[in-house]
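Participant: Okay, sequence plus prediction incoming.
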Amino acid sequence: MRRAALALCCLLTAVPALAEDLPQGPKAPPPEPLPDAICDIAKPDSGDWLLGRWVAPYSKWEFKREAQGLTWTLEQKPDINRDLGYKQGTVIDGKVSELSACTFRLTAVENGETAFNFEGVLTDGGKIYGYATNKAGQGARWILRRQR
């Protein structure tokens, strides 16, 4: 096994162009733009499909039904989302501002300003592809899956 790994490393260092084509992260990012919705987005929905815990690399998301409607919490693990300016251990809370049977928009408000926006779409495979932006306009792409 070690010899195979060593041979692969030697091959990749010998041919740098091939090494550049390899995936750079733990998971491929969602496609741009987001996939088309698989549901009728004009129909209202209770959001039961969204409730519960979802995970993405280095983050946990939880969606709950509360008196004021659907709410969410995002907890960052390591500093993976430097693009948004958030550090390890950051917790963001907000509300689900728009919802259909397969799409949603999340917002978090801080000091009267929208501090975080997230737009997501549920795919046939049961994953959520989405984009987030902070108040400075910086963005990041996400793939969420149900926590096991």
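Facilitator: Nice, thanks for sending it over.
Participant: CA atoms for contacts and neighbours, from now on please.
Facilitator: Will do.
Participant: Name the SS class of A7, please.
Facilitator: Following DSSP: H, G, I helix; E, B strand; the rest coil, A7 is assigned to helix.
Participant: Give me the neighbour count for V121.
Facilitator: 24 (other C-alpha atoms under 10 Å).
Participant: adding another structure so you can compare the two:
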Amino acid sequence: MTPLRTLLSLACLLAALASPSLAQDLPKGPKAPPPEPNPEPICDTAAPSSGDWLMGRWVAPHSRWEFTRAADGKAAFGLEQKSDINKALGWKPGTRIDGKVTRLTGCTVRLEAGDEAVPAFVFEGVLTADGKVYGFAVNPAGDSARWILRRER
């Protein structure tokens, strides 16, 4: 742990001990959850964009996303689910889902997975200033899952 992280952890612990009401505001897990709803876009979503910012590999806990562009220029994605963390969507560990990018701006994306008539899920994401994509997916039954995607290292 870096000295800065140690100092921040100590400050949070002291704040929690000093005021029990502050302790209720601290994240309950090792990482804070994605914001809900998604953050406001940092770009003009009406302006044309090639969407090159999205292409490549992204990761989230227990999943890997890959965004590619076909010869015809259309963008597509593949999602490899490593665990049943998003079991609310009815997925099993090791699930592979492919789909298409249906809207792409300079900082937002909409994805549809599975059958065109009834998609397995629809994902809405927003690129943030720190280079992460905050997003959520909803299946036809109304179940949802949230993600924070970051570039694969």
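Facilitator: Sure thing, it's come through. This structure is a prediction, so every number in the text was calculated from the model and none was measured.
Participant: Could you find the counterpart of G90 of the second structure in the first structure?
Facilitator: Aligned against the first structure by TM-score structural alignment, G90 of the second structure finds its counterpart in G85.
Participant: meant to ask about F136 of the second structure, not that
Facilitator: Looks like F136 of the second structure aligns to Y131 there (TM-score structural alignment).
Participant: That match: helix or strand, and which one exactly?
Facilitator: strand 128-134 (DSSP states H and E).
Participant: go on, L144 of the first structure?
Facilitator: strand 139-146.
Participant: give me every residue that touches the aligned partner of T73 of the first structure in the second structure.
Facilitator: Under the alignment (TM-score structural alignment), T73 of the first structure maps onto G78 of the second structure. Residues near G78 of the second structure by C-alpha atoms under 8 Å, 6 or more residues apart in numbering: W65, E66, F67, R96, I97, D98, G99.
Participant: Are we agreed that G78 of the second structure is in a helix?
Facilitator: No: counting by three-state DSSP, one finds G78 of the second structure to be strand, located in no helix.
Participant: Once you drop chain neighbours, what's closest to it?
Facilitator: D98 (4.3 Å; C-alpha to C-alpha, 6 or more residues apart in numbering).
Participant: tell me the secondary structure for the one you found?
Facilitator: Classified using three-state DSSP, D98 of the second structure is strand.
Participant: Give me the distance between the helix or strand containing L70 of the first structure and the centre of its chain.
Facilitator: Assigned by DSSP H and E, L70 of the first structure belongs to strand 69-76. Taking C-alpha atoms, centre = their mean, to the nearest Å, one finds strand 69-76 of the first structure lying 13 Å from the centre of the chain it belongs to.
Participant: In three-state terms, label the residue of the first structure most remote from its centre for me.
Facilitator: Distance from the C-alpha centroid of the first structure, by C-alpha atoms, centre = their mean, peaks at R3 (37.2 Å). State at R3 of the first structure, reduced to three classes by three-state DSSP: helix.
Participant: For it, give its distance to K43 of the first structure.
Facilitator: For R3 of the first structure, the distance to K43 of the first structure equals 58 Å [C-alpha to C-alpha, to the nearest Å].
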